[in-house]
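Trainee: fold the following and give me the result.
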Amino acid sequence: MLRALLIDDEPKNNRILKLMLEEFCPHVQVEGQAENIDEAIQLIEEKDPDLVFLDIEMPFGSGFDLLDRIKPVNFEIIFITAFNNYSLKAIKYSALDYLLKPVNIDELMQAVNKAMERIKARNTNSRIENLLFNLKKPQAGVQKLALPSKEGYVFVPLPDIIRCESKGGYAVFYVKGMDKIISSKNIKEYESLLLDEMFFRIHNSHIINLNYIKKYHRGRGGFIEMEDGTMLEVASRRKDELMARFGL
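Mentor: This is a model prediction of the structure:
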């Protein structure tokens, strides 16, 4: 049984979420609710929860402000928000999860199941630290992406990612100065995370960092030669868009 807290400045939202959890996630026990940051901090200290559903936008401070005040964070978090903005990408960079209001039942169940898996890994605090770092450093050249490793997660600066290759249902990352990192997520999930201005998907199997291209070899779609000498095929349907990125 997961012991959970609900933190939202709208009591109605907390009541609805509690009912949804009782009906569709019976392994989650709601042990308290709070409507502002001060109440939430006191409740977290009292209850020592496994999981917190945390509204991002609240009066007198955001959910991120709450996390900054209670570090280290020893519980898993599912953020809840009505706004689809830049902070959601920062959440995903840090291998955390969020739900958009109004909360969808299927998405709620999926988020809870993922949270249960992450709780077993016991590395929430490092991911929260990465999230807060990314929120304070919104520049593309500074932010870090959480990639899974045997020990937990490796936090990789986006500019150091040379390319990402699809291998079955896995994604293999080639990173400057590191051994390759294999993620259990597929390449499609990372395509939506990697910044458009820095990365480009040249083929179903490859996303590359445009800063590491050495040469383009002509052909139907052609081939990209990376700085490390790797040759990668360009899908013919992606050729024109790739050339346009370089003003060609």
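Trainee: from here on, just use CA atoms for contacts and neighbour counts.
Mentor: OK.
Trainee: ok, now which ones touch Ile181?
Mentor: Counting by C-alpha atoms under 8 Å, 6 or more residues apart in numbering, Ile181 makes contact with 147-149, 172-175.
Trainee: could you dump these into CSV and include neighbour count and secondary structure?
Mentor: Formatted as CSV, the contacts of Ile181 follow (neighbours: other C-alpha atoms under 10 Å; DSSP: H, G, I helix; E, B strand; the rest coil):
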residue, neighbour count, secondary structure
Leu147, 19, strand
Pro148, 16, strand
Ser149, 13, coil
Val172, 19, strand
Phe173, 22, strand
Tyr174, 18, strand
Val175, 18, strand
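Trainee: I'd like the structure of this one too, to check against the first:
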Amino acid sequence: MSIKTVLIDDEPKAIAILKNKIERFCPDLEIVATIEKPSMAFDIINELQPQLVFIDIAMPGMSGFDVLEQFKNPQFEIIFATAFDQYALDAIKQCAIGYLVKPVDNEDLVEAVINATTNIEKKNAFLKNKQLLENISQENFQKKKIVIPSTDGLEFVEVKTITHCEGVDGYTKIHFLDQKPILSSHSIGHFKKLLTHPDFCHIHKSYVINTMHITKYLNDGYVVLEGNIAVPVARAKRAEFLARFRS
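Mentor: Presented below is the predicted three-dimensional model:
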């Protein structure tokens, strides 16, 4: 079985080393392209239709994740290469996607290729890749910064630090884990639109919460966030709110 393979890494030396190892230890792989500019990867992969793609994660301009997010339904098997990114490894492991830690060990390479070959034969790359992209999207959203107009100017804050937003007399008070709240001139409606993501839940006409900071739900209709902050859940929204966690 000959497996069409593409290597993507911004470092020519890293590509040369990996290519040599593949030729020595993985004879079933046919390297049809090596790509040093991640911006070119989408077009080349679409043209060549490889079954297996080795891709570096930390690349300037576009990360390996950025490259993959260009594909609506990536059908090829993926083996990541990374030097240290623990977050990346966590996202990958959750989907049983292959990965190699640099410098690449020969035995690890062979094992990753055997697993990839099995997955190719089972044709189950699509489901794993879909889950991976969902994981990446969720993590990336929490890492984003948003701009909040305040009485002092503009505040740049990381989404993951927000516990909840509270509508107050046409303004919005944004609450955080480890800093004082910020009072924004925008209404709560603005933040409901800005924070349209599965991690955020509009539990009340006056509240939007970051579900990553929930610690408990009380039977009298309150959700408790980190810092022991109780926030009301509107009666009409309780069934929907509870259903998302029971599913």
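Trainee: post the TM-score for the overlay when you can.
Mentor: Taking TM-score structural alignment, normalised by the length of structure 2 as the basis, the two superposed chains have a TM-score of 0.54; 140 aligned residues with a C-alpha RMSD of 1.6 Å.
Trainee: and which of the contacts of Ile181 of structure 1 is nearest to Pro26 of structure 1?
Mentor: The shortest approach to Pro26 of structure 1 among those belongs to Pro148, at 28.9 Å (C-alpha to C-alpha).
Trainee: secondary structure element holding the residue nearest the centre of structure 1?
Mentor: For structure 1, Lys92 is the residue whose C-alpha lies nearest the centre (C-alpha atoms, centre = their mean; 1.3 Å). Assigned by DSSP states H and E, Lys92 of structure 1 belongs to helix 86-93.
Trainee: longest helix anywhere in structure 2?
Mentor: When structure 2 is parsed with DSSP state H, its longest helix is helix 125-143.
Trainee: how far out from the middle of the chain is that one?
Mentor: Using C-alpha atoms, centre = their mean, to the nearest Å, the mean C-alpha position of helix 125-143 of structure 2 is found 5 Å from that of the whole chain.
Trainee: which helices and strands sit right next to it?
Mentor: Packed against helix 125-143 of structure 2 by the contact rule (3 or more C-alpha pairs under 8 Å, 6 or more residues apart in numbering; DSSP states H and E) you find helix 86-93.
Trainee: what stretch of structure 1 does the helix or strand following the helix it packs on fall on?
Mentor: The helix or strand immediately downstream of helix 86-93 of structure 2 is strand 98-101, counting by DSSP H and E. The aligned range for strand 98-101 of structure 2 in structure 1 is 97-100, by TM-score structural alignment.
Trainee: buried set for that stretch?
Mentor: Within stretch 97-100 of structure 1, the residues that qualify as buried are 97-100, counting by 16 or more other C-alpha atoms under 10 Å.
Trainee: looking at these, spot the one nearest Glu107 of structure 1.
Mentor: Leu99 (7.2 Å).
Trainee: can you pull the contacts of the closest one?
Mentor: Contacts of Leu99 of structure 1 by C-alpha under 8 Å, 6+ apart are 78-81, 107-108, 111.
Trainee: which of those are also in contact in structure 2?
Mentor: Compared against structure 2 with both residues aligned by TM-score structural alignment, their matches' C-alpha atoms under 8 Å, these retain 78-81, 107-108, 111.
Trainee: quick check: buried residues in stretch 16-33 of structure 2?
Mentor: Across stretch 16-33 of structure 2, burial judged by 16+ other C-alpha under 10 Å covers 18-19, 21-22, 26, 29-31, 33.
Trainee: can you check stretch 50-61 of structure 2 too?
Mentor: Buried residues in stretch 50-61 of structure 2, counted by 16+ other C-alpha under 10 Å: 50-59.
Trainee: what about these, which are in strands?
Mentor: 52-56 (DSSP state E).
Trainee: thinking again about what came up before, buried subset of the kept ones among the contacts of Leu99 of structure 1?
Mentor: The neighbour count (16+ other C-alpha under 10 Å) marks 78-81, 108, 111 as buried among the kept ones among the contacts of Leu99 of structure 1.
Trainee: just flag the most distant two among those residues.
Mentor: Greatest spacing in those, by C-alpha to C-alpha: Thr81 and Ala111 (13.9 Å).
Trainee: now for the lengthiest helix in structure 1, which elements pack on it?
Mentor: The helix that spans the most residues within structure 1, counting by DSSP H, is helix 105-121. Secondary-structure packing of helix 105-121 of structure 1 (3+ C-alpha pairs under 8 Å, 6+ apart): helix 11-24, strand 76-81, strand 97-100.
Trainee: in TSV: the ones you listed, plus distance to Ile119 of structure 1.
Mentor: Shown next, in TSV, are these (distance: least, C-alpha to C-alpha, whole Å):
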stretch	distance to Ile119 of structure 1
helix 11-24	18
strand 76-81	6
strand 97-100	13
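Trainee: quick one: which of the ones you listed is nearest Ile224 of structure 1?
Mentor: Of all those, strand 97-100 sits nearest to Ile224 of structure 1, with 34.5 Å by C-alpha to C-alpha.
Trainee: just give me the mean distance for the closest one relative to structure 2.
Mentor: Strand 97-100 of structure 1 differs from its equivalent in structure 2 by a mean of 0.5 Å after superposition (mean C-alpha distance after the TM-score superposition for structure 1).
Trainee: ok but Phe241 of structure 2 is inside a helix, no?
Mentor: Yes. According to DSSP: H, G, I helix; E, B strand; the rest coil, Phe241 of structure 2 belongs to a helix.
Trainee: check which helix or strand the residue lying closest to it once chain neighbours are set aside maps to.
Mentor: In space, and not counting its chain neighbours, Phe241 of structure 2 is closest to Ile203: 7.1 Å by C-alpha to C-alpha, 6 or more residues apart in numbering. Per DSSP H and E: Ile203 of structure 2 is located in strand 200-204.
Trainee: and that strand, what other elements does it pack with?
Mentor: Partner elements for strand 200-204 of structure 2 (3+ C-alpha pairs under 8 Å, 6+ apart): strand 207-210, helix 238-246.
Trainee: what angle do the longest one and strand 200-204 make?
Mentor: Pointing back at helix 238-246 of structure 2 there. Interaxial angle, helix 238-246 of structure 2 versus strand 200-204 (axes from the mean of the first three to the mean of the last three C-alpha atoms, to 10 degrees): 150 degrees.
Trainee: can you give me the buried ones in helix 238-246 of structure 2?
Mentor: Within helix 238-246 of structure 2, the residues that qualify as buried are Phe241, counting by 16+ other C-alpha under 10 Å.
Trainee: which strands and helices sit next to that helix?
Mentor: Helix 238-246 of structure 2 sits against strand 200-204, with contacts defined as 3+ C-alpha pairs under 8 Å, 6+ apart.
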